[in-house]
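take a look and give me a structure for this.
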Amino acid sequence: MRSAIVLGAGMVGVGTALHLQQRGWSVVLVDRGEPGRETSHGNAGIIQGEAVEPYAMPRDGATLLAIATGRSNDVHYEARALHRHLGPLLRYWWHSAPARHAAASRAYATLIAQAVPEHAALIEAAGATDLVRQGGFRVLHRTPQDMERAAAEAERLRARYGVRAQVLSPAALAAAEPALKQTGAGAIQWQDAWSVRDPGGLVAAYAALFRQRGGTVRRGEAVSLGPTARGWGIRTADGPVEAEAAVVALGPWAPDLLRRFGYRIPMLRKRGYHRHWRGPRTLALPLLDAANGYVMAPMAQGLRITTGAELASPEAAESPVQLARAEAAARDLVDLGVPGEHAPWSGTRPCMPDMLPVIGAAPRHPGLWLHFGHGHQGFTLGPATGRLLAETMSGEVPFVPAAPFRPGRR
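Reported below is the predicted structural model:
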């Protein structure tokens, strides 16, 4: 029986472990904590079936000026830390040119098309249907001009990719979401997405399914990974583990580990925040306030407000400027009530400059496999990219073309 160690028990690592297990591999899943308690826990809980094109870096002067002067809440940056991000940012800019972004989108869309079906199979097998809502999510626009542009964009994506969306008037949005105090110029409802009321709980349910099927979950530190006579080994709290293959599914921590093996990964690491609020009423579906760069998502813990991207140094103290702005804007829309916790959660998103995840064999180390860099979509794509990697490792014909995601690409 073939064997593998999967490092990282977020959505990406658990999705990989399950798909390898389905193909007859003996798998040990290793993490320093419980499954689903890091980046996979802290998102808006949306399985984004509509996100067929990755987020490109803005290239128009007005948007860049708004970010540079702090008027946009989509991005916040720590000026003294920008030099750490400069290399990846320049690559991100280059890859965001229209022709290169279009090529990335063609590859990305093949994965997004499989995201909901792959989750659906695991949700049913894990008995986790109570965590999931179908029906999509909504994007509120505050001005008629923004609403008109959004409707045109929704029609473009429908024509090109078959993505389903519904244009909601202010009255229709008010009827669908009675908790809203105002409805702006209306909303776009993306109908192909699913949402989850406890993202970390869904990852934990998938991990429980992995255990139920005979998989092993161990506590261990990734820094102890190294080659052995058999393949690869790692130290865990229950003793050393060896296998013929190892998968690095460590999200934003992957570059630090891989530097020990001579790989330089130009990852752009974006910090994000969330906090829960417990008010008298909540929303039926997640709502993105496009003008203010945040999402309100109904969760088991309350109404979760999540932020955009912060560029800071890894050791910098938390600076939830975006969250404060988001909460102020959200109060115009709903009665937030009281905070569910005093200190916000923060985590880091692993974004590759070319906007595509890294999936495949390490170029110079037999038996070492790489699986990270999903940006804002690790929660959405983990099961789909886990299948792609498992098929590649097993010598199968992959269900989507694998070449665009290979490690070592330029």
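
drop to CA atoms for contacts and neighbour counts, all remaining ones
Will do.

what about the helices in the stretch 51-200 of the chain?
Ranges of helices within the stretch 51-200 of the chain are 61-68, 82-95, 98-126, 144-161, 170-176, 199-212, based on DSSP state H, counting those that start in this stretch.

go through those helices and pick out the most buried.
Burial of the helices of the stretch 51-200 of the chain is given as mean neighbour count (mean count of other C-alpha atoms under 10 Å); helix 199-212 ranks first at a mean of 22.

packing partners of it?
Of the remaining helices and strands, those touching helix 199-212 by 3 or more C-alpha pairs under 8 Å, 6 or more residues apart in numbering; DSSP states H and E are helix 11-22, helix 98-126.

can you rerun that using 6 Å?
Of the remaining helices and strands, those touching helix 199-212 by 3 or more C-alpha pairs under 6 Å, 6 or more residues apart in numbering; DSSP states H and E are helix 98-126.

which helices and strands sit right next to the helix it packs on?
Taking 3+ C-alpha pairs under 6 Å, 6+ apart as contact, the helices and strands that helix 98-126 lies on are helix 199-212, helix 378-393.

can you say which of these is nearest to Pro178?
When these are ranked by distance to Pro178, counting by C-alpha to C-alpha, first place goes to helix 199-212 at 24.7 Å.

just after the closest one, pick out the following helix or strand.
Next helix or strand after helix 199-212 toward the C-terminus (DSSP states H and E): strand 216-219.

can you list contacts of stretch 214-224?
Contacts made with stretch 214-224 from outside it, assessed by C-alpha atoms under 6 Å, 6 or more residues apart in numbering, are listed as 27-32, 234-237.

filter these down to the buried ones.
Buried residues within the contacts of stretch 214-224, counting neighbours by 16 or more other C-alpha atoms under 10 Å: 27-31, 234-236.

doesn't Glu34 make contact with Gly200?
No: contact status for Gly200 versus Glu34: not in contact, 9.7 Å apart, counting by C-alpha atoms under 6 Å.

quick check: which element contains the residue lying farthest from the centre of the chain?
Relative to the C-alpha centroid of the chain, counting by C-alpha atoms, centre = their mean, Ala229 is the outermost residue, at 35.5 Å. Element membership of Ala229 [criterion: DSSP H and E] is none; it lies in no helix or strand.

so it versus Met393, what's the distance?
Using C-alpha to C-alpha, to the nearest Å, one obtains 20 Å as the distance from Ala229 to Met393.

for Ala81, same thing?
In this structure, Ala81 and Met393 are 38 Å apart, going by C-alpha to C-alpha.

who has more neighbours, the two?
Here Ala81 and Met393 are compared on neighbour count by other C-alpha atoms under 10 Å; more neighbours surround Met393, at 18 against 14.

and the lengthiest strand in the chain with helix 82-95, angle?
Counting residues, the longest strand in the chain under DSSP state E turns out to be strand 268-278. Here the directions of strand 268-278 and helix 82-95 differ by 100 degrees (axes from the mean of the first three to the mean of the last three C-alpha atoms, to 10 degrees).

and for comparison, fold this next one:
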Amino acid sequence: MTKDILVLGAGMVGVCTALALRQRGHAVVLVDRQAPGKETSYGNAGIIQREAVQPYAFPREWMAVLRVITRQGNDVHYHPGALASLLPTLARYWRESAPTRYAGTVTAYSALIRHCLTEHDRLITLAGAQDLVSKSGWLQAYRRNLPFEQAARAATTVAQEHGLDCRILDRAGLAATEPALHDALAGAIHWRDPWTIADPGELVNRYVTLFESEGGIIRRGDATTLKQASTGWTVTTDDGPLTAAHAVIALGPWAPALTKPLGYRFPLFVKRGYHRHYAVEPMPKLPLLDVENGLMLAPMKRGLRLTTGAEFAHHDAAPTPVQLVRAERYASELVQLGEPVEPTPWLGARPCVADMKPIVGRAPHHRDLWFNFGHAHQGFTLGPATARLVAELIDGETPYIDPLPYDPIRFEG
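Have a look, this model is predicted:
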């Protein structure tokens, strides 16, 4: 039975949700205030992270916490003025990262991640986007021997437990695998399952083109105008109001602007991040994470994309790209970093949930309203996987994975 459905948010998650529903025969309108793929889905390392079976946990060692508080290192930065409002949610994030709780989270998270390649592969083929894809993996690199040896042992264990393909590269092995690098690293873990994308925003656009070719509709509009109507849900667009029987909120970090007025108090927070492209010659072949300095080098069409770690700040606070300034210095020790391509750095926000699992499923207190947000660092990776899940739930089918770990009902009571 065909349904009229509004999908709010045109990042990777929203686009994939709209596409999954349209491919099932529903009449779907995708609504966003700007063109698709211009926010968080544009500003990432472009990796479909099959190996990411363990979501980022809050550090449990007090020395690591103290290191962040005293602003040592470059992987985390924070705005002191934002901490008061963030502390209750961060405290819950810390509790959920306790070993016994975290083990259950990994089980649920890995159940989604294991489908990321197959779900993307189907869409990549249909969208004719194979030219954007490389299947050579990425490098998790270390400068010092002891952290490298510890990480190598942990990675080997994770790979064995989850059926992943990783190769441990010593200094010589890394130099042979990635000759463009200067000799500043002790070694790396080569995760070989993930796929990398030469232009993340372009992949979203290819999926959008596929959506429109199959009869999907896109409208510019303010998703925060969503209101319940007698016949379903209505939203204001540049072409006037639109009404549909169902609505899916897939707004990533902007979801609270809609869910809070509806009475939902999810433990959501944002991690901001920056990137900039640089001219580099020779260009590295694989993305590389400099773990100890909190930066990622990702070869892209526009140049070498340098991305930062997490910044804890209010979503709409003015940019403070101090991590990127430091990252430029560290990156110059690894490659011949040339001039930046863009005049200013890009800034985006990752939508995070305190229990490290996305919020996917039926709204507990509203008829025909659905949620698909809170993917943290993995919206680009998980977009097609959670889109399939929410589409199956809307259609009343037996979902392909257990939906309970991601159900919004977990935050009720």
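
returning to what we had before: could you dump the helices and strands packed on helix 98-126 of the first structure to a markdown table with distance to Phe137 of the first structure?
Written out in a markdown table, the entries for those read as follows (distance: least, C-alpha to C-alpha, whole Å):
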| stretch | distance to Phe137 of the first structure |
| --- | --- |
| helix 199-212 | 15 |
| helix 378-393 | 14 |
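
of those helices, which is nearest Phe405 of the first structure?
Of all these, helix 378-393 comes closest under C-alpha to C-alpha, at 9.7 Å.

what's that closest one packed up against?
Under the contact rule (3+ C-alpha pairs under 6 Å, 6+ apart), helix 378-393 of the first structure is packed against helix 11-22, helix 98-126.

repeat that with 7 Å
In terms of contact count using 3 or more C-alpha pairs under 7 Å, 6 or more residues apart in numbering; DSSP states H and E, helix 378-393 of the first structure is assigned the packing partners helix 11-22, strand 46-47, helix 98-126.

the next helix or strand after the first one to helix 199-212, inter-axis angle?
This means helix 11-22 of the first structure. Reading on from helix 11-22 of the first structure to the C-terminus, the next helix or strand found by DSSP H and E is strand 26-31. Strand 26-31 of the first structure and helix 199-212 are oriented at 150 degrees to each other (the same axes, to 10 degrees).

mean distance of strand 26-31 of the first structure to its aligned residues in the second structure, please.
Average distance, strand 26-31 of the first structure versus aligned residues of the second structure after superposition (mean C-alpha distance after the TM-score superposition for the first structure): 0.6 Å.

residues in contact with that strand?
Outside strand 26-31 of the first structure, the residues that touch it by C-alpha atoms under 7 Å, 6 or more residues apart in numbering are 1-9, 17, 21, 215-221.

ditto for stretch 64-84 of the first structure
Applying C-alpha under 7 Å, 6+ apart, the contact partners of stretch 64-84 of the first structure are 58, 292-293, 308-313, 322.

greatest separation within these: which pair is it?
Across the contacts of stretch 64-84 of the first structure (C-alpha to C-alpha), the longest gap, 23.8 Å, separates Asn292 and Ser313.

between the two, tell me which one has more neighbours.
Each of Asn292 of the first structure and Ser313 had its neighbours counted (other C-alpha under 10 Å), and the higher figure belongs to Asn292 (22 against 19).

just checking, that one touches Ala326?
Yes: checked against C-alpha atoms under 7 Å, the pair Asn292 of the first structure and Ala326 is within contact range at 6.5 Å.

now Trp191 of the second structure. Nearest residue, chain neighbours left out?
Leaving aside its chain neighbours, Trp191 of the second structure sits nearest to Cys166 (4.5 Å; criterion: C-alpha to C-alpha, 6 or more residues apart in numbering).

distance of the one you found from Tyr400 of the second structure?
27 Å.

these two: which is more packed in?
Legend: neighbour count by other C-alpha under 10 Å for Cys166 of the second structure and Tyr400, higher for Cys166 (21 against 12).

any idea how far the more buried one is from Arg143 of the second structure?
Using C-alpha to C-alpha, we find Cys166 of the second structure at a distance of 19 Å from Arg143 of the second structure.

next: Val29 of the second structure.
Note on Val29 of the second structure: its distance to Arg143 of the second structure, by C-alpha to C-alpha, is 48 Å.

before we move on, what about Ile409 of the second structure?
According to C-alpha to C-alpha, Ile409 of the second structure and Arg143 of the second structure sit 44 Å apart.

contact partners for Gln150 of the second structure?
Under the criterion of C-alpha under 7 Å, 6+ apart, Gln150 of the second structure has no neighbours.

how about stretch 29-42 of the first structure, aligned to which bit of the second structure?
Mapped onto the second structure using TM-score structural alignment, stretch 29-42 of the first structure spans residues 30-43.

so how far is stretch 80-95 of the second structure from its chain's centroid?
Between the mean C-alpha location of stretch 80-95 of the second structure and the chain-wide mean there is a distance of 21 Å, by C-alpha atoms, centre = their mean, to the nearest Å.

can I assume Ile112 of the first structure is in contact with Pro54?
No: with contact defined as C-alpha under 7 Å, Ile112 of the first structure does not reach Pro54; the gap is 9.9 Å.

what about His141 of the first structure, neighbour count?
In terms of burial, His141 of the first structure registers 24 neighbours under the definition other C-alpha under 10 Å.

same question, Ala317 of the first structure
Residue neighbour count, defined by other C-alpha under 10 Å, stands at 8 for Ala317 of the first structure.

gap between it and Gly347 of the first structure?
12 Å.

before we move on, the earlier item: between the helices and strands packed on helix 98-126 of the first structure, which one is nearest to Ala249 of the first structure?
Evaluated with C-alpha to C-alpha, those place helix 378-393 nearest to Ala249 of the first structure, the distance being 9.7 Å.

which residues touch that closest one?
Helix 378-393 of the first structure is touched from outside by 11-12, 15-16, 19-20, 40, 46-48, 111-112, 114-115, 118-119, 359-360, 397-399, with contacts defined as C-alpha under 7 Å, 6+ apart.

8 Å - rerun?
11-20, 23, 40, 43, 45-49, 111-112, 114-116, 118-119, 199, 359-360, 371, 374, 397-400, 402 (C-alpha atoms under 8 Å, 6 or more residues apart in numbering).

please pick the buried ones from these.
Among the contacts of helix 378-393 of the first structure, those classed as buried by 16+ other C-alpha under 10 Å are 11-20, 40, 43, 45-49, 111-112, 114-116, 118-119, 199, 359-360, 371, 374, 402.

still on that earlier bit, just put the helices of the stretch 51-200 of the first structure in a markdown table and tack on distance to His365 of the first structure.
Listed next are the helices of the stretch 51-200 of the first structure as a markdown table, based on distance: least, C-alpha to C-alpha, whole Å:
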| stretch | distance to His365 of the first structure |
| --- | --- |
| helix 61-68 | 40 |
| helix 82-95 | 24 |
| helix 98-126 | 26 |
| helix 144-161 | 38 |
| helix 170-176 | 53 |
| helix 199-212 | 27 |
